[in-house]
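Chemist: below are the sequence and a predicted model; questions follow.
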Amino acid sequence: MTDTRPAASRDLSDQLRHPVPHLFVYAFAIVPALALFAAVPLAWGRGLSWLDAGMALGLYAISMLGVTVGFHRYFTHGSFKANRALRIALAVAGSLAVQGPVRHWVADHRRHHAYADAEGDPHSPWRYGTSPAALVRGFWHAHMGWIFDRSLTDQRRFTPDLLADPDLDRVHRAFSVITIAGLFGPALVGGLVTGTWWGAFTAFFWAGLVRTAVSHHVAWSTNSICHLVGERPWRSRDRSTNVWLLAIPSMGESWHNLHHADPTSARHGVGRGEIDISAGTIRLFEKLGWATDVKWPTQRRLARITAGR
C-alpha cells in the first residue's frame, strides 16, 4: 500500500505495510509470547520431551545465528564475504527467526545505525526523553512497540544492494513459506516420531512457538536493554552498552557497545571472557573456505575506539 503522507515525512519510509500482513505482525509477536507464559505450567505437567527440547534448541541456534551472523554481521554490515550457497543459507536461516523478511530487517538495522539514539532511529529507548516515565515508555517502544508501526523503512535508500540480488529476492518473497515451515515443521517431525497428535502438538509448542518467542525477546533486548543499562568501554556516538548476561543467548550480540563503536567488526566480544558464538561461527566458515575477507578486530582498530581517548 502506497504511503500518502507528504514527501517531507517519507524520507526514511516509502510505504505502509498492507493491513493483512500487518495483522500477522501482531500475531507473530503476541501468540509466541503467550506460549512462553504457558511454557512453565506445561513443562511442569510433563509436556516437554527430549525430542521437543532438542528441536527447540537446534532451531533456536540455527535461526539466531541466521540473524546474528547472516542478517546482521553479513547482510547489514558486510563483516565478511560469503559464497553463494552460504549467502542463501544465512538468508533462509535468519528468516526462520520470524523477525521479518531479510530486506525489511536489514533496512531497519541500517537505519538504526544511521540515526542511533537520535531522531530517525526506529527503536531507540531514549525516544521520549530521560524521565523515569519516558524511559519506561521508551523501553516498551524499543523492545517491541516499534514493530507495530505500519511504516516500512525505504529499501531503495537503505538496501539497494539486496534489491539487486535475485537470490535474496527469492528468499525475501518466500518469507511466509519459510515461517510456516519453521513453525509447523517440528510438529510434523514430532507427530511422525511419536505417532501421536500430542507429540505433534508439544513439538509445535516448544520448537515452534516457545522457541520463536525466546529468540524474539532476546533479539529485542539488544534494542532495549543494550541501549539503557550496561558498560560502555568503547567510544561510540550513541548510548549502546555491553550486557554480559545476554551474551550466550544472543550469540554475542549483547557486546553491543563495541559493535556500535566498530560496526563492521566480525567479532563483538573482544575482551577476556567475552563469549561471542557468532564470531566463532564466522571463524568456522572462514576455515571451511565459505567466508573470506573477514574484518576481524585488530589492536589498531581497537585503539581508535577505546573510551577516553
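Modeler: Arrived safely.
Chemist: okay, CA-based contacts and neighbour counts for the rest of this
Modeler: Fine.
Chemist: what segments of the protein are strands?
Modeler: In the chain, the strands defined using DSSP state E lie at 13-16, 81-82, 151-153, 291-292.
Chemist: could I get the full set of helices for the chain?
Modeler: Secondary structure of the chain (DSSP state H): helices located at 19-44, 50-65, 84-95, 102-114, 132-143, 155-158, 160-163, 166-173, 175-194, 197-203, 211-224, 256-261, 277-288, 299-305.
Chemist: another one to put next to it:
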Amino acid sequence: MYVTVTALIVIAPFVGLGLAVPLLWGSVVGPTDLVLAAVFYVVTGLGVTVGFHRGLTHGSYTAVPALRIALAVAGSLSFQGDVIDWVATHRRHHAFTDRPGDPHSPYRYGTSLRGQLRGLVHSHIGWLFGNDPTSPEHFAPDLLADPGIRAVSRAFPALCVLTLALPFALGWAIGGTWVAGLTALLWAGFLRIALLHHVAWSVNSLCHVIGERPFRTRRHDRATNLWPLALLSFGESWHNLHHADPTCARHGVDRGQLDPSAAVIRLFERLGWVRDVRWPDPARVAARRIETRRIETERA
C-alpha cells in the first residue's frame, strides 16, 4: 500500500508533466517556457532550502547581510508563506516532531493503515487549511528583531505578485507576444510553484513515513531518507540525518547522496559570502549512525 501511495504522490505528477510537454510542444509550451521554469524553480527552491531552512531556521551558517536578504526574497518568491511564519512553523515542527504540537505530522491520526493514510493527507496539504497558528514571538524572536527580515516579511504579498509577473514579462519580452507571456506564466509561474510546493510537502509527509532511517533521532521522531526526492528537493529529502543533526549544513552525508543545497553553501563559503558553516563532523555523524551504535553494543 505504501509503495502505491509513494508512486501516486511522488511519481504520477512528474510523469504527467513529462507526457504533457511533447503533446503540447509548439502550442502551449516551448523551450523558453521550460528554461524560465527551470531557472525560477532553482532560484526560488534554493531560496527556501539554503535561505529559509538551513540558514534562517537552523543557523547552519552565517551569511553577509546582503546575501541573507537576497535568499529571504528568493525563498519568498516560492509562494510558501512569508519568511518569519515559515521559519517559526518549521522550528515548531522540530520542537514537537511526530507528536502533539507538530503542525504537520503524518502520525496525527495514529499508526493504523487508515490513520496513516489520513495522516499523509494532513501532513502533505491538509495542515495548511487548519486553524493551528504558530507564534513567531515564541519560535522566531530573532527574526522579529531583524529589520531586514521584517521588511521582507511585510513585502510577501508584493513578492507573490512579482513571482508571477516576472515570468509573464520575460516570456513576453523574449517571445514578443502576450501569448508567449501567458505560456511562460503558466509553466514558469503556476506550474513551477505547484511542483515546488508538492516537493516541499512530500518532505513533510513521505519523509516521515517511507524510506530509510540510518541515523538515530529522538524517540518520537520518525524522519526518513527518501532518495527519489533528493534532486528535486535540493537535498532536503535526506531528512533522517537532518533530524538527527538539525544544524548541519549538509543533509546528504553518505556516498552518492546528492545535496545541491550543500554545494551552493560551499560555493558561498569559498566566495566569502558565508562563514561559520556547520559542516558534518565525522565523529558526530558516526555517533548518530544506528549501525555503528549496534555493532559497538554487540562488541561490548
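Modeler: Alright, I've got the coordinates. Since the model is a prediction, treat every value here as computed from it, not as a measurement.
Chemist: what's the TM-score here?
Modeler: TM-score of the superposed chains, computed with TM-score structural alignment, normalised by the length of structure 2, equals 0.89; 275 aligned residues with a CA RMSD of 1.6 Å.
Chemist: could I get the strands of structure 1 in JSON lines, plus columns for distance to Glu231 of structure 1 and mean neighbour count?
Modeler: JSON lines is the format used below for the strands of structure 1 (distance: least, CA to CA, whole Å; neighbours: other CA atoms under 10 Å):
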{"stretch": "strand 13-16", "distance to Glu231 of structure 1": "32", "mean neighbour count": "19"}
{"stretch": "strand 81-82", "distance to Glu231 of structure 1": "31", "mean neighbour count": "20"}
{"stretch": "strand 151-153", "distance to Glu231 of structure 1": "30", "mean neighbour count": "20"}
{"stretch": "strand 291-292", "distance to Glu231 of structure 1": "31", "mean neighbour count": "18"}
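Chemist: circling back to that earlier point, among the helices of structure 1, which is the most enclosed?
Modeler: Most buried of these, by mean neighbour count (mean count of other CA atoms under 10 Å): helix 256-261, with a mean of 25.
Chemist: and that one, how far from structure 2 on average?
Modeler: Once superposed with structure 2, the aligned residues differ from helix 256-261 of structure 1 by a mean of 0.1 Å; criterion: mean CA distance after the TM-score superposition for structure 1.
Chemist: nearest residue to the middle of structure 2?
Modeler: With distances taken as CA atoms, centre = their mean, structure 2 has Ala200 as the residue nearest its mean C-alpha position (4.4 Å).
Chemist: now the counterpart of it in structure 1: how far from Met55 of structure 1?
Modeler: With the correspondence set by TM-score structural alignment, Ala200 of structure 2 lines up against Ala219 in structure 1. Noted for Ala219 of structure 1: a distance of 20 Å to Met55 of structure 1, by CA to CA, to the nearest Å.
Chemist: cool, Pro263 of structure 1 as well?
Modeler: For Pro263 of structure 1, the distance to Met55 of structure 1 (CA to CA) stands at 32 Å.
Chemist: for Arg211 of structure 1, see how far away the alignment partner in structure 1 of His58 of structure 2 is.
Modeler: Taking TM-score structural alignment for the superposition, His58 of structure 2 sits opposite His77 in structure 1. Distance of His77 of structure 1 to Arg211 of structure 1, given as CA to CA: 26 Å.
Chemist: quick one: map Val98 of structure 1 onto structure 2.
Modeler: In structure 2, Val98 of structure 1 lands on Phe79 (TM-score structural alignment).
Chemist: repeat that for Arg111 of structure 1.
Modeler: Looks like Arg111 of structure 1 aligns to Arg92 there (TM-score structural alignment).
Chemist: distance to Thr194 of structure 1 for the strands of structure 1 - can I get that in JSON lines?
Modeler: As requested, the strands of structure 1 are exported to JSON lines (distance: least, CA to CA, whole Å):
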{"stretch": "strand 13-16", "distance to Thr194 of structure 1": "44"}
{"stretch": "strand 81-82", "distance to Thr194 of structure 1": "39"}
{"stretch": "strand 151-153", "distance to Thr194 of structure 1": "42"}
{"stretch": "strand 291-292", "distance to Thr194 of structure 1": "39"}
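Chemist: out of the ones you listed, nearest to Ala134 of structure 1?
Modeler: strand 151-153 (22.6 Å; CA to CA).
Chemist: mean deviation, that closest one versus structure 2?
Modeler: Relative to structure 2, strand 151-153 of structure 1 is 1.9 Å off (mean CA distance after the TM-score superposition for structure 1).
Chemist: structure 2: matching residues for that strand?
Modeler: Under TM-score structural alignment, the match for strand 151-153 of structure 1 is residues 132-134.
Chemist: and the contacts of that stretch?
Modeler: Stretch 132-134 of structure 2 has contacts (CA atoms under 8 Å, 6 or more residues apart in numbering) with 85, 88-89, 92, 103.
Chemist: which member of the residues you listed is positioned nearest Ser135 of structure 2?
Modeler: Taking CA to CA as the measure, Ser135 of structure 2 lies nearest Ala88 of the contacts of stretch 132-134 of structure 2, at 6.9 Å.
Chemist: mind listing what the closest one touches?
Modeler: By CA under 8 Å, 6+ apart, Ala88 of structure 2 lies in contact with 57, 134-136, 139-140.
Chemist: contacting residues for Gly101 of structure 2?
Modeler: When contacts are counted by CA under 8 Å, 6+ apart, Gly101 of structure 2 touches 92-93.
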